[in-house]
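[1] missing the sequence, but the structure's below:
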């Protein structure tokens, strides 16, 4: 089974969809509760571009998770922030959001790869989703220079890269 075939679906009571301008405050709240720093202007821009996703409860209609992706290069979608409300963590919602970002990248002919920079304890999470992982800030690191990246090359930060269609350029 390939990583693409293994991409998780959200729980049965959750849908993952593009964020709308009406979701802006909920996206900011979810990210803030996870202590992630993504500014409101970036969220607005990414919602307008279709690169912000929400996980929505089918029961309440409320946002239970959010992902904001930026485009540091024309051929790359970078996961800038992903978070799930504390009460819903461990259900696969974060994985479904990242999988949806991979699908978003694959559906855009200009995008060759999806990248992310994350703490070392999330290595297995990203590897299960098909990301090749290495220390962040390594020379030639594809995720280097994206918004929110740790440019120090700190050993507790990692960079992940997933080719979305085989059209990735070196």
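    That came through fine. If you're wondering where the values come from, they're calculated on a predicted model, not measured in any experiment.

[2] CA only for contacts and neighbour counts going forward, please
    Noted.

[3] what ranges do the helices span in this structure?
    In the chain, helices defined by DSSP state H lie at 24-33, 40-49, 93-107, 123-128, listed in chain order.

[4] Output the ones you listed as TSV; include the columns distance to residue 62 and mean neighbour count.
    Listed next are the helices of the chain as TSV, based on distance: least, C-alpha to C-alpha, whole Å; neighbours: other C-alpha atoms under 10 Å:
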stretch	distance to residue 62	mean neighbour count
helix 24-33	8	19
helix 40-49	17	17
helix 93-107	14	22
helix 123-128	25	16
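
[5] Reformat these as CSV; add distance to residue 82.
    Formatted as CSV, these follow (distance: least, C-alpha to C-alpha, whole Å):
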stretch, distance to residue 82
helix 24-33, 7
helix 40-49, 12
helix 93-107, 7
helix 123-128, 12
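
[6] Can you report how many residues neighbour the residue nearest to residue 18 when sequence neighbours are not counted?
    Closest residue in space to residue 18, ignoring its immediate chain neighbours: residue 53 at 4.4 Å, by C-alpha to C-alpha, 6 or more residues apart in numbering. Residues lying near residue 53 (other C-alpha atoms under 10 Å) number 27.

[7] close enough to count as contact, residue 53 and residue 97?
    Yes: judged on C-alpha atoms under 8 Å, residue 53 makes contact with residue 97 at a distance of 7.0 Å.

[8] Overlap of the contact sets of the two?
    Counting by C-alpha atoms under 8 Å, 6 or more residues apart in numbering, the residues touching both residue 53 and residue 97 are 16, 66-67.

[9] Strands - which of those residues land there?
    16, 66-67 (DSSP state E).

[10] May I ask which of those residues has the most neighbours?
    Counting by other C-alpha under 10 Å, top hit in those: residue 66 with 30 neighbours.

[11] Below is an additional structure, to be compared with the one above:
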């Protein structure tokens, strides 16, 4: 598995991974993130299959998802680590059930006004 910046040709695969994780995101945001080098993909060893994707909107993680059969293999962690190498600071808003994932990546987490949602920040 390797992590690289997504290319325009990866757009449908990125949207497929996000959809498979039941994440809603704006297609235009994903497209502009790809154009700006802010979308990362984890690909299989042969580079043929997109296993996971992370979409950045400046320094905010708009979405991170991994194909269902590949979860628990460190792919999401690798995507966030690669994003952290590219940004001095990362933020994310996410559901409370994925709090352990963000805590394991050294995000400082706090409640937001929306029930069941959290906000996290990782610096340096």
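    Happy to help now that I have it. Note that this is a predicted model, so its numbers are computed, not measured.

[12] What's the match for residue 4 of structure 2 in structure 1?
    In structure 1, the residue paired with residue 4 of structure 2 according to TM-score structural alignment is residue 17.

[13] what's its match in contact with, if anything?
    Going by C-alpha under 8 Å, 6+ apart, residue 17 of structure 1 touches 53-56.

[14] What is the nearest of the residues you listed to residue 31 of structure 1?
    Taking C-alpha to C-alpha as the measure, residue 31 of structure 1 lies nearest residue 54 of the contacts of residue 17 of structure 1, at 11.2 Å.

[15] neighbours of that closest one, just the number please.
    Burial of residue 54 of structure 1 is recorded as 30 neighbouring residues (other C-alpha under 10 Å).

[16] Then residue 69 of structure 2?
    Neighbours around residue 69 of structure 2, by other C-alpha under 10 Å: 8.

[17] Need the nearest residue in space to the residue nearest the centre of structure 1, chain neighbours excluded.
    Closest residue to the average C-alpha location of structure 1: residue 79 at 3.6 Å, with C-alpha atoms, centre = their mean. In space, and not counting its chain neighbours, residue 79 of structure 1 is closest to residue 69: 4.3 Å by C-alpha to C-alpha, 6+ apart.

[18] Tell me the counterpart of that neighbour in structure 2.
    Under TM-score structural alignment, residue 69 of structure 1 pairs with residue 56 in structure 2.

[19] Tell me who's in contact with that match.
    Counting by C-alpha under 8 Å, 6+ apart, residue 56 of structure 2 has contacts 33, 38-39, 62-63.

[20] Let's see the ChimeraX selection covering just the buried ones among these.
    Buried residues within the contacts of residue 56 of structure 2, by 16 or more other C-alpha atoms under 10 Å, are selected in ChimeraX with:
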select :33,38,39,62,63
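
[21] could I get the contacts of residue 56 of structure 2 as JSON lines with distance to residue 73 of structure 2?
    Listed next are those as JSON lines, based on distance: C-alpha to C-alpha, whole Å:
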{"residue": "33", "distance to residue 73 of structure 2": "25"}
{"residue": "38", "distance to residue 73 of structure 2": "23"}
{"residue": "39", "distance to residue 73 of structure 2": "20"}
{"residue": "62", "distance to residue 73 of structure 2": "21"}
{"residue": "63", "distance to residue 73 of structure 2": "18"}
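
[22] Shared with structure 1, which of the contacts of residue 56 of structure 2?
    With the contact criterion set to both residues aligned by TM-score structural alignment, their matches' C-alpha atoms under 8 Å, those that also touch in structure 1 are 33, 38-39, 62-63.

[23] Could you measure from the match of residue 69 of structure 1 over to residue 69 of structure 2?
    24 Å (C-alpha to C-alpha, to the nearest Å).

[24] Check residue 31 of structure 2 too.
    Residue 31 of structure 2 is 25 Å from residue 69 of structure 2, where distance means C-alpha to C-alpha.

[25] Equivalent analysis for residue 1 of structure 2, please.
    14 Å.

[26] And residue 34 of structure 1, what's its match in structure 2?
    Using TM-score structural alignment, residue 34 of structure 1 pairs with residue 21 in structure 2.

[27] For its match, give me its contacts.
    So residue 21 of structure 2 contacts 65-68 (C-alpha under 8 Å, 6+ apart).
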